[in-house]
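Trainee: task: produce atomic coordinates for the following.
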Amino acid sequence: MSVDLHTSISALAWVSNGYIAGLTLIVPFSAFLSRYLGARRLIIFSLILFSVAAAAAGFADSLHSLVFWRIVQGAGGGLLIPVGQALTWQQFKPHERAGVSSVVMMVALLAPACSPAIGGLLVETCGWRWIFFATLPVAVLTLLLAYRWLNVASTTMASARLLHLPLLTDRLLRFAMIVYLCVPGMFIGISVVGMFYLQNVAQLSPAAAGSLMIPWSIASFVAIMLTGRYFNRLGPRPLIIVGCLLQAAGILLLTNVTPATSHRVLMMIFALMGAGGSLCSSTAQSGAFLTIARRDMPDASALWNLNRQISFFLGATLLTLLLNALQRVMSLEVAYRWTFIAAAGITLLPLIYAVCLNNRQALLCLKKERS
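Mentor: Presented below is the predicted three-dimensional model:
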């Protein structure tokens, strides 16, 4: 891609950042648009926009064109998440949502489990453009299912506000948003910067580097299952603490990776990050809406998903900018190490808030709903 588009490797980070930016910019309008278009029409429109942009990105002949279509593609994908989440969460009571969240996130694991390895193979065999073309069959299938399964009457929401900021006074929602900023957000940054590190410094092939997402996904699967099983018993605090520590440990171990590091060690590192990150993300998602009223779910979902996309955008952008700044004053390998150390430090920040969290209140709320 760097050769075809005549650009630097560091500039290619904007291919992923552009997609995240598109998601971030459109999410605040999700509740407003679903009110006037209806969730069914909005979902169908979003899938069409996503598909057209994916095809255009595959035919892009410059970095500027590619980034533009990635932004458009992100806008199409960004409307799907909050609308779909609000529709789902409204169907379940608070004590049931941890189990639902586990099922949803396990399905979502298929993408990080398969896409890096498949993407690496596509790049090596068919070329980088097929990374975008390969998404079209899935998008078209989803479009057909949405057209068939969703109906207008059951998918119209009531809220027309862009963002209902008073909901941020809810402590569990606010805590969950902080966790997402610091833990999954940092992993997205690591997945961008780390893949460059593994290929350029540790000398891994694209397929070998992408295959490391398989142990990440397996560990994530286990962590999500544990969240669904123990969230109602333990509450969010102990799960978040363990998750932060595991991901930070995995990131710190990346600082010692060299071309001589065995693949088994790399698999362990990514498994630690997968277990810790998914323990935090699934717990945060289960707890975020615990005390949110059903009527406020569309607005809370818009806030949650805006923060989610900001987390991904900031994580990737912050670590990319930090790496670029550090490599001006030190060697590339040392710059990567300090970038990883900074990411591990940010991952641990939610521990400060977790100590002050009223975990007993969350457990009482869950007990009340069950009874």
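Trainee: could you use CA atoms for every contact and neighbour count after this?
Mentor: OK.
Trainee: the longest helix along the chain packs against which elements?
Mentor: The helix that spans the most residues within the chain, counting by DSSP state H, is helix 297-326. In terms of contacts (3 or more C-alpha pairs under 8 Å, 6 or more residues apart in numbering; DSSP states H and E), helix 297-326 is packed against helix 13-26, helix 30-37, helix 63-89, helix 171-182, helix 184-200, helix 332-347.
Trainee: again, only using 6 Å
Mentor: On a contact count with 3 or more C-alpha pairs under 6 Å, 6 or more residues apart in numbering; DSSP states H and E, helix 297-326 meets helix 13-26, helix 63-89, helix 184-200, helix 332-347.
Trainee: what residues sit buried inside it?
Mentor: Residues of helix 297-326 classed as buried by neighbour count (16 or more other C-alpha atoms under 10 Å): 297-320, 323-324, 326.
Trainee: picking up where we left off before, would a markdown table of the helices and strands packed on helix 297-326 with mean neighbour count and distance to residue 160 be doable?
Mentor: Output for the helices and strands packed on helix 297-326, formatted as a markdown table (neighbours: other C-alpha atoms under 10 Å; distance: least, C-alpha to C-alpha, whole Å):
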| stretch | mean neighbour count | distance to residue 160 |
| --- | --- | --- |
| helix 13-26 | 22 | 15 |
| helix 63-89 | 22 | 13 |
| helix 184-200 | 22 | 29 |
| helix 332-347 | 20 | 35 |
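Trainee: let's compare: structure for the following, please.
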Amino acid sequence: MRIALVLVVGMIMATLDQTIVNVAINRLSAEFDTGLSTIQWVATGYSLALGAVVPTSAWLVGRFGAKRLYLAAVAAFAVGSVLAGSAWNIESLIAFRVVQGASGGLLMPVAMTILLRAAGPERLGQLMSTLGLAILVGPLLGPVIGGYLIDEMSWRWMFFINLPLGALVLVLAARVVPQDVPEPPRSLDVRGLLLMSPGLALLIYGVTAAGEHADFTSPAVLVPLLLGAGLIAAFVRRSLRVPVPLLDLRVLANRTSGASAALLGLFATGYFGSMLLLPLYFQVVRGESALVAGALGIPMALASGISMQVAGRLIDRIPPGRYLPASITVALTGFVLFVLQLGADASYWALGATLLLMGAGGGGTMMPVLTTATRSLSREQQPAGSTVLNMISTTAMAIGIAVSSVTLSALLPVTGGLQALHGLDPGARAELAPALAEAFQYTYLIAPIMIALALVPALLLPRRMPED
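Mentor: Okay, the predicted model is just below:
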């Protein structure tokens, strides 16, 4: 339990950082005089880097040892945080966020490896649920802490706060995490890594460029889109042919795993893509501070964390083909009701009620779909399946954030986008509020559309519990 609690502190550090940044997007846009389609790379770059290192975690553990790798990841995350807080322009901030993502992406898989080795089978379930505290605490406290630091101190402190946290984790982990001996690792598919990561980055860059140019035929759009698609196609082809690929996509040939992966990709694109919009709506349309905007998102984070704990037990008793469509419907209902009432003067109480539904449906869907996908695989396939699903989740998050930000940028009723709004006086902003709310309303439609599409693969999942 001591080991688990130390690992939780490290994971909270990473989850805090992810959620804090969403509240800071508006302030960062003003600070660097940059549009939303560019500033969103502060979140997207982090997600892409996080996803890129997940497939390498098993190889790195074998090469360097779990304890040594975990300490190095925590130290690199803290250093990356200090560099991000010291950024002098938007390009440097995005680059340092990539450093954070690359180190933060190792914390969860390496922590799980350490815990699996340290815990006996009879205590594993309890200790794994302890790790789930990070998923609850980070999204709950991150926006509020970030809002306070942004309003009362500086946006830079939302990164500097990771330095004392990182130092605490290093001291504690060095004392309580048992030393392990590196083992000969399996070969790493370096060529696959060099195809996948640039391919995803180019695809998302092409999408954001399309939003900026409003023209898919422009060379600035077509070139990265085609290059990215080509690299991803080559990566998929390689993954299906080599004996030990970076991501073993062959696990998706299993019907339940394939349907679960499709569900996860669609749902995560809509659900996580909308996370960037909520604090922006409260700040841009309603004129709230970063602290208030973060606090108003608490109902969604709280409902998500609680439902995640309950859903982990329900999916062991209810067939996924019956449970997951119901959970997705809860999220879909929340998003539809939220979109319908989203306006310049919508009641915060009514919005909070719909946020409870959105969070409950999201938390009730994400963990059960991962459980469903991996449970249908053989014991030998489960690690590969888990890695593929984590990669799908982080990639979907990055794509969702990019698409939402580009769509909102195109719909904002002011020439110059988000950065132009910062120069308007309060009276002009108030006059624009209805049109701004409409832009957010139409952008938010992406989420319920993607979540509704996730119902299709959900209905293909087994409607009976597997027999022992």
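Trainee: so which of the helices and strands packed on helix 297-326 of the first structure gets nearest residue 39 of the first structure?
Mentor: Closest approach to residue 39 of the first structure among those is made by helix 63-89 (6.6 Å; C-alpha to C-alpha).
Trainee: now find how far off-centre whichever helix or strand comes after the closest one is within its chain.
Mentor: Next helix or strand after helix 63-89 of the first structure toward the C-terminus (DSSP states H and E): helix 97-108. Offset of helix 97-108 of the first structure from its chain centre (C-alpha atoms, centre = their mean, to the nearest Å): 14 Å.
Trainee: tell me the angle of helix 97-108 of the first structure relative to helix 63-89?
Mentor: Counting by axes from the mean of the first three to the mean of the last three C-alpha atoms, to 10 degrees, helix 97-108 of the first structure lies at 150 degrees to helix 63-89.
Trainee: list the buried ones in helix 97-108 of the first structure?
Mentor: 97, 98, 99, 100, 101, 102, 105, 106.
Trainee: in CSV: these, plus distance to residue 131 of the first structure.
Mentor: Supplementary listing: those in CSV, determined by distance: C-alpha to C-alpha, whole Å:
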residue, distance to residue 131 of the first structure
97, 34
98, 33
99, 33
100, 30
101, 28
102, 28
105, 23
106, 23
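Trainee: what is the nearest of the residues you listed to residue 56 of the first structure?
Mentor: residue 105 (29.1 Å).
Trainee: how near is the closest one to residue 88 of the first structure?
Mentor: Shown here: residue 105 of the first structure relative to residue 88 of the first structure, a distance of 13 Å by C-alpha to C-alpha, to the nearest Å.
Trainee: go on, residue 291 of the first structure?
Mentor: As judged by C-alpha to C-alpha, residue 291 of the first structure and residue 88 of the first structure stand 16 Å apart.
Trainee: can you give me the helices for the stretch 101-250 of the first structure?
Mentor: 110-125, 130-133, 136-149, 171-182, 184-200, 206-211, 213-234, 236-253 (DSSP state H, counting those that start in this stretch).
Trainee: pull the contacting residues for the residue nearest to the spatial centre of the second structure.
Mentor: Taking C-alpha atoms, centre = their mean, the centroid of the second structure lies closest to residue 397, which sits 4.9 Å from it. Applying C-alpha atoms under 6 Å, 6 or more residues apart in numbering, we find residue 397 of the second structure in contact with 268, 269, 272, 273.
Trainee: is it possible to get TSV of these that adds distance to residue 364 of the second structure?
Mentor: TSV is the format used below for these (distance: C-alpha to C-alpha, whole Å):
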residue	distance to residue 364 of the second structure
268	13
269	16
272	14
273	17
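Trainee: of those, which is the nearest to residue 371 of the second structure?
Mentor: Of the contacts of residue 397 of the second structure, the one sitting nearest to residue 371 of the second structure (C-alpha to C-alpha) turns out to be residue 268, at 15.4 Å.
Trainee: how near is the alignment partner in the first structure of residue 44 of the second structure to residue 341 of the first structure?
Mentor: In the first structure, the residue matched to residue 44 of the second structure (TM-score structural alignment) is residue 17. Distance check for residue 17 of the first structure against residue 341 of the first structure: by C-alpha to C-alpha, it reads 22 Å.
Trainee: next one: residue 357 of the first structure
Mentor: From residue 357 of the first structure to residue 341 of the first structure the distance is 26 Å (C-alpha to C-alpha).
Trainee: can you tell me the SS state at residue 330 of the first structure?
Mentor: Per DSSP: H, G, I helix; E, B strand; the rest coil, the secondary structure class of residue 330 of the first structure is coil.
Trainee: spatially nearest residue to the aligned partner of residue 401 of the second structure in the first structure (excluding sequence neighbours)?
Mentor: Counting by TM-score structural alignment, residue 401 of the second structure lines up with residue 316 in the first structure. Excluding the flanking residues, the one nearest residue 316 of the first structure by C-alpha to C-alpha, 6 or more residues apart in numbering is residue 189, at 3.7 Å.
Trainee: my read: the one you found touches residue 317, true?
Mentor: No - under the criterion of C-alpha atoms under 6 Å, residue 189 of the first structure is not in contact with residue 317, lying 7.1 Å apart.
Trainee: in the second structure, what stretch matches stretch 211-219 of the first structure?
Mentor: Stretch 211-219 of the first structure maps onto residues 295-303 of the second structure, going by TM-score structural alignment.
Trainee: any idea how far that stretch is from the middle of the chain?
Mentor: Its chain's C-alpha centre and that of stretch 295-303 of the second structure lie 16 Å apart, by C-alpha atoms, centre = their mean.
Trainee: re earlier: for the match of residue 44 of the second structure, which non-adjacent residue is spatially closest?
Mentor: residue 313 (6.1 Å).
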